[in-house]
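*Asks:* Quick one: sequence plus predicted model below, questions after.
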Amino acid sequence: MAKAGLDVVALDGRKAYTYDLDSESVVAIDLATGDQVGAGARPQGNLPARSDQSGESDAQDDVPLCQQHAPAVGTVGGKRIAVGVFPTVTEGTGTTADTSTYELVALDTETGEAAWQAPLNVSVGGDFCHVAGISGKVAVVVLGGSFEPPNTYGVDLESRKVVWTAEQFEAQYVQGSHVVGVDASGDGSVVEGLNPATGHLQWQGPEAYVSVDLFEVTPFSSESVLVQNRDADGWSTVLRLKDGQQVDVPGMGERLHEVQRCSYDLRTLTFCFFHTTAGGELAAYQAKSGKLLWRLGGPDGNPGRIAPDLTAAFHGAVYGNVVRDGGASEPIVLDGATGKDRELDPGAAPTLVNEYVGLTAERDGSLYTAMG
């Protein structure tokens, strides 16, 4: 599989989809065997030469061509596809300079072969190139961002053409009829919701005079997102997808609580791990309402119990690692409804989980362990 970490892996059913950095293509992996399915989907255009840290070109390293995220998986025209994006270069002739652009690549999830490739005719050069998500027949693609915030493009997956552009807006999460990201076109950075079909503004949320890359938007439930501002005076809040209004969630914004991460179990529960002055704290919430169900660790947790460092949650199960005083890390599974220990020796604490498998990276970052 890819060597860039689990942040470039998408789970969908019994397969995973990722970027293979050796073949420079989007590939499908059979989760039962760990083998690649099909030949993958590679762009038709020429890829730019990689550079090592000394700036020498054509370096054979494991660095992606840009900051790619996991491929986005969706169904368009009755076909399930995994979509990724690559930078490409058209070589100039004579006094004509080389032209840098991007190419969208779709993988047929059933066969693991290329479904199609489509040049985007967008030339913005930069560090970002990833598909933030798919809504209906539109892929939300983030490009650019070397010396200024990236742009976001809506690409119709039937015509394979750009249908809208949001300049200096970084889409970070796509869910249903909403795109949530950060607009840095003004004096500060502001969280916004856009319509994925048209790119039109739906709502504006919190604003801060910080760099766009200090904002992070992740799912809190099927109807809300967690927004984190990670500057020195950072804060966290939960916003409703439909209108950007704040959801009252105990712990968010409390002076002594810094949220590290949250994980929605894709049913009814969400779990968050906090750093507090009394150590780590794991809290469980009703995902829709934000109502606090239980806390473990921290200043208000149960005495004598250690809050595990949260790695993932799925369908009522909470996965994490208990870190002992000596530094030993022990994976564990908790019951999400009660917070009680459910499995003391699961073998590993997965980072990605679905109904078939859990994935965790090996220490060298190049291999993955599948847990049935």
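*Replies:* Perfect, I can see it now.
*Asks:* going forward, measure contacts and count neighbours with C-alpha atoms only.
*Replies:* Noted.
*Asks:* and the residue of the chain most remote from its centre, helix, strand or coil?
*Replies:* No residue in the chain sits farther from the centre than residue 94, which is 42.0 Å out by Cα atoms, centre = their mean. Of the three states, residue 94 takes coil under DSSP: H, G, I helix; E, B strand; the rest coil.
*Asks:* what's the spacing between it and residue 316?
*Replies:* Counting by Cα to Cα, to the nearest Å, the gap from residue 94 to residue 316 is 63 Å.
*Asks:* Please apply the same query to residue 230.
*Replies:* 29 Å.
*Asks:* got it, and residue 351?
*Replies:* Following Cα to Cα, the distance that separates residue 351 from residue 316 is 15 Å.
*Asks:* And for residue 305?
*Replies:* 20 Å.
*Asks:* Neighbour count: the two, which is higher?
*Replies:* Shown here are residue 305 and residue 316; by other Cα atoms under 10 Å, residue 316 has more neighbours (18 against 10).
*Asks:* Run through the residues that contact that one.
*Replies:* Contact analysis of residue 316 by Cα atoms under 8 Å, 6 or more residues apart in numbering lists 265, 267, 269, 335-337.
*Asks:* at 7 Å what do you get?
*Replies:* The contact partners of residue 316, taken as Cα atoms under 7 Å, 6 or more residues apart in numbering, are 265, 269, 335-337.
*Asks:* Residue 234 now?
*Replies:* Residue 234 neighbours (Cα under 7 Å, 6+ apart): none.
*Asks:* how about a cut-off of 10 Å?
*Replies:* Each residue near residue 234 by Cα atoms under 10 Å, 6 or more residues apart in numbering is listed here: 208, 210, 214-215, 228, 253, 258.
*Asks:* Same check on residue 148?
*Replies:* Each residue near residue 148 by Cα under 10 Å, 6+ apart is listed here: 126, 168, 184-185, 211-212.
*Asks:* And it, which helix or strand is it part of?
*Replies:* For residue 148, there is no enclosing helix or strand under DSSP states H and E.
*Asks:* Second structure follows, compare the two:
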Amino acid sequence: MALHKQTAYVALPDRVLAVDTASGAVTTAATTEAEPLFKLSPNLENDLPAPFVTEAESPLVLTTFFVHQPGAGTQAPRAFMEFTAIPTAAGAAPWRLPMDLPEWAKESQSPVVATVVGASGKVAVFTLSATKSASTTTTYAVDLDSHRVLWTKDLFRAASVTGGIVTGEKWDKKGGDYTAAAGYDLATAAEKWRAEDRTNVDVMPAGPHLILATAVNKDDYRVRYRQLLDPATGQVKRDLPDDLPGSDCAHDGAGTLVCTGRDTVWAVDDTSGALRWQLPDKNAGRIAPQVTAVWHGRIYAKATDGPLTLDARTGADLPTRPGLAPYLVNEYTGLALSETDRSLTAYPTSG
């Protein structure tokens, strides 16, 4: 699910639903033009990646459907992807870009998934990967103006788009692992930088100015790396200390990157990578709450005695406690999930 203003967009195997969070009204924003390859599980669980909403004057909701065209006459049946862009403006029609699946995806024994990792200007990037095979990954760049594929790159798993650079991990066929973080030009796919070869490399987005890269020394598995890098150059901005586990990070939109791990929360400056605070703090007698969302300098979280908010810059508990801990929030709406029946409720926000 993705949130844009007062609308929540929900990806399903054959359509994207638009939910008006003010009224609860549900409409279909887009559907596939062919038979979907996958369907919802019998218990209605939906593990598809969320749609991606571009940050532009005329935003687009981006997703990819996997579809099947039955054979007819001499025409053989065909499985392919529909990269779909849905304008958020009222009355504007979606457009679709059909794309052939790569051979590895057609032969994959495990389900394939397409995840839009980012967009900058008029170019969006998504990865196609097999859920149970790390080596089978292809990254695509799509021109949102001309509705065409700019480039594809096999054995590269994109993680983020920052400015005009796509960053991610390179797969080494010989080593059978992701061995290097790398950055490529968004428009041309020309390599801009490549980090030192390591093993178990994992690159994650870390706000508008940083990426988080973790890895293991290929000659000594006891040596581990957790570094904040400049996505434009690959330069190490900060080596993170060993007592900061976790790599699930979210940018608050106001200069702070908030990351969580098991019973750990910490925050860094989104440009320099300087550590601002961390929890737990034994000296202050403070524990780490369970973070659910961050937004505009505020962290929403859960503690044993209920929901709470923290100042993202300082980590201090804010005096006014909310009645809920939303999982998605913006200037219009907060979406919270019930702990009992897993129902979703929308609440108006301010500021």
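*Replies:* Arrived safely, thanks for sending. Since this is a predicted model, take the numbers as computed values, not measurements.
*Asks:* Need the nearest residue in space to the residue opposite residue 370 of the first structure in the second structure once aligned, chain neighbours excluded.
*Replies:* Alignment note (TM-score structural alignment): residue 370 of the first structure maps to residue 347 of the second structure. Residue nearest to residue 347 of the second structure in three dimensions, not counting chain neighbours: residue 334, with 5.1 Å by Cα to Cα, 6 or more residues apart in numbering.
*Asks:* Kindly tell me how buried residue 46 of the first structure is, as a neighbour count.
*Replies:* Neighbours around residue 46 of the first structure, by other Cα under 10 Å: 14.
*Asks:* Tell me the residue in the second structure aligned with it.
*Replies:* Residue 46 of the first structure maps onto residue 35 in the second structure, by TM-score structural alignment.
*Asks:* can I assume its match is in contact with residue 70?
*Replies:* Yes. If you go by Cα atoms under 10 Å, residue 35 of the second structure and residue 70 touch, sitting 8.3 Å apart.
*Asks:* overlap in contacts of those two?
*Replies:* Residues within reach of residue 35 of the second structure and of residue 70 at once, by Cα under 10 Å, 6+ apart, are residue 79.
*Asks:* now the helices for the second structure?
*Replies:* 103-107 (DSSP state H).
*Asks:* middle-most residue in it, spatially?
*Replies:* For the second structure, the residue nearest the mean C-alpha position is residue 117 (5.4 Å; Cα atoms, centre = their mean).
*Asks:* residues contacting the aligned partner of residue 246 of the first structure in the second structure?
*Replies:* Using TM-score structural alignment, the equivalent of residue 246 of the first structure in the second structure is residue 236. Applying Cα under 10 Å, 6+ apart to residue 236 of the second structure gives the contacts 195, 210-213, 227-230, 273.
*Asks:* cutoff 8 Å now
*Replies:* Residues near residue 236 of the second structure by Cα under 8 Å, 6+ apart: 227-230.
*Asks:* any chance of those in JSON lines, plus distance to residue 130 of the second structure?
*Replies:* Output for the contacts of residue 236 of the second structure, formatted as JSON lines (distance: Cα to Cα, whole Å):
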{"residue": "227", "distance to residue 130 of the second structure": "27"}
{"residue": "228", "distance to residue 130 of the second structure": "27"}
{"residue": "229", "distance to residue 130 of the second structure": "27"}
{"residue": "230", "distance to residue 130 of the second structure": "29"}
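*Asks:* Ignoring the adjacent residues along the chain, who's closest to the aligned partner of residue 152 of the second structure in the first structure?
*Replies:* Aligned by TM-score structural alignment, residue 152 of the second structure pairs with residue 165 of the first structure. Of all residues not flanking residue 165 of the first structure in the chain, residue 153 sits nearest, at 4.5 Å (Cα to Cα, 6+ apart).
*Asks:* swap in residue 317 of the second structure?
*Replies:* Here the residue nearest residue 317 of the second structure, using Cα to Cα, 6+ apart, is residue 310, at 4.5 Å.
*Asks:* Just give the number of residues close to that neighbour.
*Replies:* Using other Cα under 10 Å, residue 310 of the second structure has 21 other residues around it.
*Asks:* Return the distance of stretch 333-351 of the second structure from the chain's centre.
*Replies:* 21 Å (Cα atoms, centre = their mean, to the nearest Å).
*Asks:* before we move on, the earlier item: quick one: which of the contacts of residue 236 of the second structure hold up in the first structure? List them.
*Replies:* For these, the contacts that are reproduced in the first structure, applying both residues aligned by TM-score structural alignment, their matches' Cα atoms under 8 Å, are 227-230.
*Asks:* circling back to that earlier point, now, of the contacts of residue 148 of the first structure, which are buried?
*Replies:* Neighbour-count burial (16 or more other Cα atoms under 10 Å) is assigned, among the contacts of residue 148 of the first structure, to 126, 168, 184, 211-212.
*Asks:* Correct me if wrong: residue 110 of the first structure contacts residue 80.
*Replies:* Yes. The pair residue 110 of the first structure / residue 80 is scored as a contact, 7.5 Å apart, by Cα atoms under 8 Å.
*Asks:* okay, those two: which has more neighbours?
*Replies:* Between residue 110 of the first structure and residue 80, residue 80 has the larger neighbour count (other Cα under 10 Å), namely 16 against 13.
*Asks:* re the thing from before, which of the contacts of residue 236 of the second structure ranks first by neighbour count?
*Replies:* Counting neighbours by other Cα under 10 Å, the top entry in the contacts of residue 236 of the second structure is residue 228, with 29 neighbours.
*Asks:* Could you double-check that that one sits in contact with residue 211?
*Replies:* Yes. The pair residue 228 of the second structure and residue 211 passes the contact test of Cα under 8 Å, sitting 5.6 Å apart.
*Asks:* what residues do those two have in common as contacts?
*Replies:* Counting by Cα under 8 Å, 6+ apart, nothing touches both residue 228 of the second structure and residue 211.
*Asks:* Identify the residue of the first structure aligned to residue 51 of the second structure.
*Replies:* Checking TM-score structural alignment: residue 51 of the second structure goes with residue 71.
*Asks:* Next up, the contacts around the residue nearest to residue 233 of the second structure when sequence neighbours are not counted.
*Replies:* Leaving aside its chain neighbours, residue 233 of the second structure sits nearest to residue 193 (6.1 Å; criterion: Cα to Cα, 6+ apart). By Cα under 8 Å, 6+ apart, residue 193 of the second structure lies in contact with 182-184, 233-234.
*Asks:* could you dump the residues you listed to a markdown table with distance to residue 8 of the second structure?
*Replies:* Formatted as a markdown table, these follow (distance: Cα to Cα, whole Å):
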| residue | distance to residue 8 of the second structure |
| --- | --- |
| 182 | 33 |
| 183 | 32 |
| 184 | 32 |
| 233 | 35 |
| 234 | 35 |
